[in-house]
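Asker: I need the structure of the sequence given here:
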Amino acid sequence: MKNRLTVVIVAYNSENYLEECLESLYRQTAVPDLKVVVVDNASADRSIFPVLQARFPDLGVLLNSENLGFATACNQGINCFPASSYLLLNPDCVVLNDAVGKCLKYLESRPEIGIVGCRVQNPDGSLQLACRRSIPRPSIAFYRLTGLSRLFSRSPRFGSYNYTFLDDRQPHPVDAVSGSFLMFRSEVAEAIGLLDQTFFLYGEDLDFCYRARQAGWIAYYYPEAAVTHHKRKSSSRDPRVNNYHFYNAMKIFYRKHYAASAGSLKERAVFLGIDCLYSLALLRNRLFGRSDVGSQG
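Answerer: Alright, predicted model coming up:
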């Protein structure tokens, strides 16, 4: 028998945040037939899991012997616990005010919607831009690289990538939501498949939403539900590793969705640009000691 909702949390050295995430999830979620599973990608310290299983007896735990990547681990959780809907939730998120129940109700009430994302915010309450995105295009990349998207964030043209021209307190359709909180109905996965395991870290959420959109499903940003996200606390602690996967995901996405129609010359130019961005990110990390990856969007 299917669960109504399976929540999949992929953990990797997330012991400082995982218990708070689970506590908020169980406390703030009153959904019948709910299953929560944590898939651990070979964390260095696993001593917390017996504690968590004692505190949350219904919690499912899958322990991988190596780090298989975010997409593969998500798919493991989905395959082990079938449900009518699924939620991918980062372990460094804190669920607020029945966010899961609100999103599930919204998803189930709108049959044309295949994917729902909530308002993902920083600990200070400000919006994390990545929770609502459009599909990357060359023009969008240009606006972001030149700073036009920040200078003219209220412009429908220049602010299109993160929908900064729209009120972030109002629901609206989007091309993609963030994998930190990504809810989808099982029919979407049946139509397009699960997450693409070619993506090790980053990019799999954008790819999944893009494929769903191509199959006719609508993704929605639903800010009446919210989580606090301690950004980048659930990935590798080495910014060099995170930066590599972040920019490599760009190449994978481009090669998968654009390369065939763009031609080899354009592909080389795009990859050269990505390599330059990667090098600049590494230099910024080294000079200024910044551990951020990519951009805020």
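
Asker: C-alpha from now on. contacts and neighbour counts both.
Answerer: Will do.

Asker: any idea where the helices of the stretch 1-150 of the chain begin and end?
Answerer: According to DSSP state H, counting those that start in this stretch, the stretch 1-150 of the chain carries its helices in the segments 15-28, 48-55, 70-80, 99-109, 138-145, 148-151.

Asker: Out of those, flag the one nearest L87.
Answerer: helix 99-109 (8.3 Å; CA to CA).

Asker: now for that closest one, which elements pack on it?
Answerer: Applying 3 or more CA pairs under 8 Å, 6 or more residues apart in numbering; DSSP states H and E, one finds that helix 99-109 contacts helix 15-28, strand 113-121, strand 181-185, strand 218-229.

Asker: In terms of helices and strands, where is L280?
Answerer: Assigned by DSSP states H and E, L280 belongs to helix 264-288.

Asker: before we move on, back to that, mean neighbour count, the helices of the stretch 1-150 of the chain: which tops it?
Answerer: Highest mean neighbour count of those: helix 70-80, a mean of 20 (counted as mean count of other CA atoms under 10 Å).

Asker: what about G114, how many neighbours?
Answerer: The local packing of G114 (other CA atoms under 10 Å) involves 24 other residues.

Asker: brain fart, A11
Answerer: Burial of A11 is recorded as 25 neighbouring residues (other CA under 10 Å).

Asker: Roughly how far does it sit from P239?
Answerer: 17 Å (CA to CA, to the nearest Å).

Asker: Quick one: residues contacting the closest residue in space to P223 that isn't next to it in sequence.
Answerer: In this structure, P223 finds its nearest non-sequential neighbour in R119, 4.4 Å apart by CA to CA, 6 or more residues apart in numbering. R119 makes contact with 127, 131, 168, 221-227, according to CA atoms under 8 Å, 6 or more residues apart in numbering.

Asker: Now with 10 Å, please.
Answerer: Applying CA atoms under 10 Å, 6 or more residues apart in numbering, we find R119 in contact with 99, 126-132, 168-171, 177-178, 181, 221-229.

Asker: go on, R286?
Answerer: The neighbours of R286, taking CA under 10 Å, 6+ apart as the test, are 239-240, 280.

Asker: Skipping its backbone neighbours, what lies nearest the residue nearest the centre of the chain in space?
Answerer: By CA atoms, centre = their mean, the chain has its centre lying nearest to G179, at 1.3 Å. Distance criterion CA to CA, 6+ apart; nearest residue to G179, sequence neighbours excluded, is D205 at 5.1 Å.

Asker: run this one through as well so I can compare:
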Amino acid sequence: MTAPIDLSFCVVNTNQRELLLRGLDAIAREREALGDAVATEVILLDNASQDGSADAAAAHPTVDELIRLERREGVSANVNAVVARSRAPLCLLLNEDAELQPGATRALLDALDADPRAGAAAAALLRPEGWQQPSAWRFPSVWTALAGALFLHRLTTVQSKGAATRRVDWAQSCTMLVRREAVEEAGWWDPDFFVYSDEVDVQKRMAQHGWHTLYVPSARSVHHEQLSTDSVPERRIVELSRNRDKYLRKHHGAGVAWLVRWLTAFPYAVRTVAALVLPGHDPRRYATHVRATLRPGRGEGIREAAEAFNRRLDAGG
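Answerer: Take a look at the predicted model:
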């Protein structure tokens, strides 16, 4: 008989071999620290990487199961696939660019153990330079968009504050422990969200079923975010904007989504003008946000990039 598993480390990777290996080393240290008190497994899904990531993961001693995809899929589909393979009631979701800091797993486990209606517990996210980045917010709405238009979002919308564990509306899933029962009740990740707003949507549905999310500042994880360092990452901006709009239409209706577009575009327009004279700011990036926010149905995003990748595979390229 197979021994029961208490916790599954669930990792999704796309072409980030070096960061992935750092993250796997951190998982290995966390497993060692937990010891025999917590039975764990590590499941890694490689999203059709072409940089040797899958082979490197297969050779890493902490990986128990490797899922190799031949075609590139979206984040929601990947998360559903890796969580479905888990044998544990708790799954620690990790991006390939997340590096757990010592004791983070234990802190997340303790937070969920102390709060039986918490469906998820998220770590505080640190930049590689050491400073903490915002990682938990109120659910998107007209009011949060208005706060952003008035440049009050850091005061009223950001919830990743303080040194104590607290309830939040939603948190970034880069390093997030989820309770399988809550995810199943909410209905898993929605594949219509290829990437971005996927974790907002699932946490919103969890909340509708009586679950909530915890922000756990004693659990810390370095978020390298290597993929967001382009000067004008247009595909990411397009994907971010279209899925923010999709979330609002899904949960609040087309009228609210339309109003939020304009409220969200306004501060980006102000930043575009300011960036023309302020050193170190790129007006093109802000202008791209304005266009993508007002016309979320236009432009090519990450979904289209993945589809083009798959077509090249089909053609033998």
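
Asker: about what we covered before: output the helices of the stretch 1-150 of structure 1 in CSV, with distance to L87 of structure 1 appended to each entry.
Answerer: Shown next, in CSV, are the helices of the stretch 1-150 of structure 1 (distance: least, CA to CA, whole Å):
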stretch, distance to L87 of structure 1
helix 15-28, 12
helix 48-55, 20
helix 70-80, 9
helix 99-109, 8
helix 138-145, 28
helix 148-151, 30
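
Asker: Go through those and name the closest to N248 of structure 1.
Answerer: helix 70-80 (14.3 Å).

Asker: So which elements touch that closest one?
Answerer: When contacts are defined as 3 or more CA pairs under 10 Å, 6 or more residues apart in numbering; DSSP states H and E, helix 70-80 of structure 1 packs onto strand 3-11, strand 34-40, strand 60-63, strand 83-89, helix 204-214.

Asker: That helix: average distance to aligned residues in structure 2?
Answerer: When structure 2 is superposed, helix 70-80 of structure 1 averages 0.6 Å from its matched positions, counting by mean CA distance after the TM-score superposition for structure 1.

Asker: tell me the angle of that helix relative to helix 204-214?
Answerer: 60 degrees (axes from the mean of the first three to the mean of the last three CA atoms, to 10 degrees).

Asker: Where in structure 2 does helix 70-80 of structure 1 fall?
Answerer: Using TM-score structural alignment, helix 70-80 of structure 1 lines up with residues 75-85 of structure 2.

Asker: repeat for stretch 240-255 of structure 1
Answerer: Stretch 240-255 of structure 1 corresponds to residues 234-249 in structure 2, going by TM-score structural alignment.

Asker: Show me which residues of the matching stretch are buried.
Answerer: Under the neighbour-count criterion of 16 or more other CA atoms under 10 Å, stretch 234-249 of structure 2 has 234-248 buried.

Asker: again, but for stretch 267-286 of structure 2
Answerer: 267-269, 271-272, 275, 282-283, 285-286.

Asker: do the same with stretch 118-132 of structure 2
Answerer: Buried, per 16+ other CA under 10 Å, within stretch 118-132 of structure 2: 118-126, 132.

Asker: tell me how far that stretch is from the chain's mean position?
Answerer: Relative to its chain's centre, stretch 118-132 of structure 2 lies at 11 Å (CA atoms, centre = their mean, to the nearest Å).

Asker: first vs last residue of it, how far apart are they?
Answerer: End-to-end distance for stretch 118-132 of structure 2, by CA to CA: 23 Å.

Asker: which bit of structure 1 covers it?
Answerer: Taken onto structure 1 by TM-score structural alignment, stretch 118-132 of structure 2 occupies residues 113-127 there.

Asker: looking at the helices of the stretch 1-150 of structure 1, which is closest to A189 of structure 1?
Answerer: Nearest to A189 of structure 1 among the helices of the stretch 1-150 of structure 1 is helix 70-80; the distance by CA to CA comes to 10.0 Å.

Asker: next one: the closest one to chain centre, how far?
Answerer: With CA atoms, centre = their mean, you get 14 Å for helix 70-80 of structure 1.

Asker: Ok, stretch 203-214 of structure 1 next?
Answerer: How far stretch 203-214 of structure 1 lies from its chain's middle: 11 Å, per CA atoms, centre = their mean.

Asker: do stretch 108-118 of structure 1 as well
Answerer: 16 Å.

Asker: Give me the distance between the two termini of it.
Answerer: Termini of stretch 108-118 of structure 1 sit 15 Å apart (CA to CA).

Asker: Figure out which of the helices of the stretch 1-150 of structure 1 is closest to Q197 of structure 1.
Answerer: For these, proximity to Q197 of structure 1 was assessed by CA to CA; helix 70-80 is nearest, at 5.2 Å.

Asker: The residue of structure 1 positioned farthest from its centre: what's it in contact with?
Answerer: Residue farthest from the centre of structure 1, counting by CA atoms, centre = their mean, is L265 at 31.1 Å. The neighbours of L265 of structure 1, taking CA under 10 Å, 6+ apart as the test, are A259.

Asker: For Q172 of structure 2, which non-adjacent residue is closest in space?
Answerer: S135 (5.4 Å).

Asker: Kindly report the same for I252 of structure 1.
Answerer: F199 (7.3 Å).

Asker: Same question for A120 of structure 2.
Answerer: V178 (4.3 Å).

Asker: what residues are up against that neighbour?
Answerer: Counting by CA under 10 Å, 6+ apart, V178 of structure 2 has contacts 7, 83, 89-93, 108-109, 112, 118-122, 213.

Asker: Aligned against structure 1, show me the partner of it.
Answerer: Checking TM-score structural alignment: V178 of structure 2 goes with F184.

Asker: Same check on S221 of structure 2?
Answerer: Using TM-score structural alignment, S221 of structure 2 sits opposite V227 in structure 1.

Asker: cool, and A98 of structure 2?
Answerer: Using TM-score structural alignment as the criterion, A98 of structure 2 maps onto C93 of structure 1.

Asker: Okay, its match and C74 of structure 1: tell me how far apart.
Answerer: C93 of structure 1 sits 16 Å away from C74 of structure 1, taking CA to CA as the criterion.

Asker: cool, A259 of structure 1 as well?
Answerer: Taking CA to CA as the measure, A259 of structure 1 falls 27 Å from C74 of structure 1.
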